[in-house]
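Peer 1: Sequence and predicted structure, then a few things I'm wondering about:
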Amino acid sequence: MIRVLIADDEWMVRAMLRTIMETEPDITVVGEATDGEAALREARSRNPDVILMDIRMPRTDGLTATERLARLPEAPRVVVLTTFDLDEYVRAALCHGAAGFLLKDASAQEMITAVRSAARGDAVLSPRVTRRLLSRVTREDAVRAEAERRLAVLTAKEREVLVAVGGGLTNADIAAALHMSEATVKTHVGRILAKLSLANRVQAAILAHQAGLLCP
């Protein structure tokens, strides 16, 4: 059972998300929070697997809460929710360890899929937003040069896996595409994250885009 915490200051949004989540037999909503401070408190007491986190909330915003949650010993996966597909806070949230992001106008099925993906450790990337967000991330030549410098420590096979991760593929998809076992893929992903000092697959995807390894 996937345990979900919903953090949003609008009760209608919380009610909508709860209704969507509780239609699924493998998902249960263990709590709600109206701001980032409450989300931190609820996360500590209820141990959710995934938190659906709004960014713009009173007292402690979702960005600050996400950064603080990432420091917990068994940190939950945070999926950031935003109304704006070019919200600067989304990019910052990813850099602070969020598992990914969704627009609030995403379909119910997209939200359910995102929760399941986050729970199993996969990146949650809204395709409509990702291309625009990452194109901004890669705009400056200096950013690309620095990304390429960081990737120099990877082997050729690790770079192949990184490209696949950047494309949003799961471990199973990567295994099929590169003709290797899922266990081997998992090992490669772990080594990539360790070598590059990255927190998760989303940060790896951003770095791959920054280095120009993926088509815009």
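Peer 2: Sure, I can see it.
Peer 1: going forward, measure contacts between C-alpha atoms and count neighbours the same way
Peer 2: OK.
Peer 1: Which elements pack onto the longest helix anywhere in the chain?
Peer 2: Scanning the chain for the longest helix, with DSSP state H as the assignment, gives helix 182-196. Using 3 or more C-alpha pairs under 8 Å, 6 or more residues apart in numbering; DSSP states H and E, the elements in contact with helix 182-196 are helix 156-166, helix 171-178.
Peer 1: most neighbours per residue, which of those helices?
Peer 2: helix 156-166 (a mean of 19; mean count of other C-alpha atoms under 10 Å).
Peer 1: residues in contact with it?
Peer 2: 151, 174, 185, 188-189, 192, 201-202, 204-206, 208-209, 213-214 (C-alpha atoms under 8 Å, 6 or more residues apart in numbering).
Peer 1: Would you mind confirming that Leu81 is in contact with Ala106?
Peer 2: No. In this structure Leu81 lies outside contact range of Ala106 using C-alpha atoms under 8 Å: 9.7 Å.
Peer 1: and those two? which has more neighbours close in?
Peer 2: Leu81 (24 against 13; other C-alpha atoms under 10 Å).
Peer 1: quick one: whichever strand or helix holds that one to chain centroid distance?
Peer 2: Assigned by DSSP states H and E, Leu81 belongs to strand 77-82. A distance of 7 Å separates the centroid of the chain from that of strand 77-82, by C-alpha atoms, centre = their mean, to the nearest Å.
Peer 1: Put this next to the previous one:
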Amino acid sequence: MTIRVAVIDDQTLVRQGIISLLSLAPDIEVVAQAANGADIVALIAQHQVDLVLMDIQMPQVDGIAALQLLASAGVVVPVIILTTFDDHERVLQAMQAGARGYLLKDVALEVLVDAIHQVKNGGSLLQPAITDKILQSFLRQSPSPSPAQAPADALSAKELEILRLMAAGFSNREIAQSVFKSEGTVKNQVSAILLKLGVRDRTKAVLKAIDLGLLGS
């Protein structure tokens, strides 16, 4: 089944470059494009968009404001944020506003296509290099949590190790290879972590862990 994508970026060369890349993917079709997020709700409805690739920094209505427009309208469409290394604080805001992942603008075609499939199928996307910057920035700003803020069921040392690998953007398979466990075992541990943190997906688990100070040194 073809995945229908909208690309929203104010930089024409970047937008056209991404569209050109995606034209090489047989099961992905760019059905809409825009220079800012002002008309994102109408764009998605008109073109039956399955997924949005969107810049953070844009004139008029930026990526975060566009995510808020989607939330206000009750429109549930996965959004991948396009970013640079200098945008790490804004990326965190975008994730909190509902983005399902983020990619660097100079991403390779294979990575971009894999990301679109992963997010379209319900996953989240966290690139390790940017994730580290986000974590460090947030940890510098956040006070240490009080005991009352800790999750009801404390995570075990092994679960904290898994959580840190999740924050670094590793898939279940990659985590399994890192900790010398089966992929099924890791999947069960990830499910247990989500349950203990009271969240539904990996992205929210990482954000919750940051908020609780679980990823600090």
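Peer 2: Okay, I see it. It should be emphasised that the depicted structure is a prediction, and the values quoted were computed from it without experimental measurement.
Peer 1: With structure 2 overlaid, how far apart is the next helix or strand along the chain from the longest helix of structure 1 on average?
Peer 2: Per DSSP H and E, helix 182-196 of structure 1 leads on to helix 201-210 as the next helix or strand towards the C-terminus. Following superposition, helix 201-210 of structure 1 is found to deviate from structure 2 by 2.7 Å on average (mean C-alpha distance after the TM-score superposition for structure 1).
Peer 1: surely Gly167 of structure 1 meets Ile206?
Peer 2: No. Here Gly167 of structure 1 does not reach Ile206: they are 10.2 Å apart, not a contact under C-alpha under 8 Å.
Peer 1: More neighbours: those two, which one.
Peer 2: Taking neighbours as other C-alpha under 10 Å, Gly167 of structure 1 and Ile206 compare with Ile206 leading, 24 against 18.
Peer 1: Please, which helix or strand holds the residue nearest to the more buried one when sequence neighbours are not counted?
Peer 2: Leaving aside its chain neighbours, Ile206 of structure 1 sits nearest to Leu134 (6.7 Å; criterion: C-alpha to C-alpha, 6 or more residues apart in numbering). Leu134 of structure 1 belongs to helix 127-137 when assigned by DSSP H and E.
Peer 1: Which residues does that helix contact?
Peer 2: Asp85, Leu86, Arg91, Val143, Ile206, His209, Gln210, Pro216.
Peer 1: ChimeraX command for the buried members of these?
Peer 2: A single ChimeraX command selects the buried members of the contacts of helix 127-137 of structure 1 (16 or more other C-alpha atoms under 10 Å):
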select :85,91,206,209,210
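Peer 1: hmm, which two among the contacts of helix 127-137 of structure 1 are most spread apart?
Peer 2: Put simply, by C-alpha to C-alpha the two of these set farthest apart are Asp85 and Val143, 21.8 Å from each other.
Peer 1: Give me the nearest residue to the residue most central in space within structure 2, chain neighbours excluded.
Peer 2: Centroid-nearest residue in structure 2: Gly101, 1.5 Å away (criterion: C-alpha atoms, centre = their mean). The shortest distance from Gly101 of structure 2 to any non-neighbouring residue, by C-alpha to C-alpha, 6+ apart, is to Leu125 (4.2 Å).
Peer 1: what do we get in structure 1 for that neighbour?
Peer 2: Aligned by TM-score structural alignment, Leu125 of structure 2 pairs with Val124 of structure 1.
Peer 1: What's the local residue count around that match?
Peer 2: Val124 of structure 1 has 26 nearby residues by other C-alpha under 10 Å.
Peer 1: for Ala42 of structure 2, same thing?
Peer 2: Neighbours of Ala42 of structure 2 (other C-alpha under 10 Å): 11.
Peer 1: Equivalent analysis for Thr19 of structure 1, please.
Peer 2: Residues within reach of Thr19 of structure 1, counting by other C-alpha under 10 Å, total 13.
Peer 1: That one: what secondary structure?
Peer 2: helix (DSSP: H, G, I helix; E, B strand; the rest coil).
Peer 1: Relative to its centre, which residue of structure 1 is most distant?
Peer 2: Quick read of structure 1 (C-alpha atoms, centre = their mean): farthest out is His179, 26.1 Å.
Peer 1: distance of that residue from Ser135 of structure 1?
Peer 2: Relative to Ser135 of structure 1, His179 of structure 1 is positioned 30 Å away (C-alpha to C-alpha, to the nearest Å).
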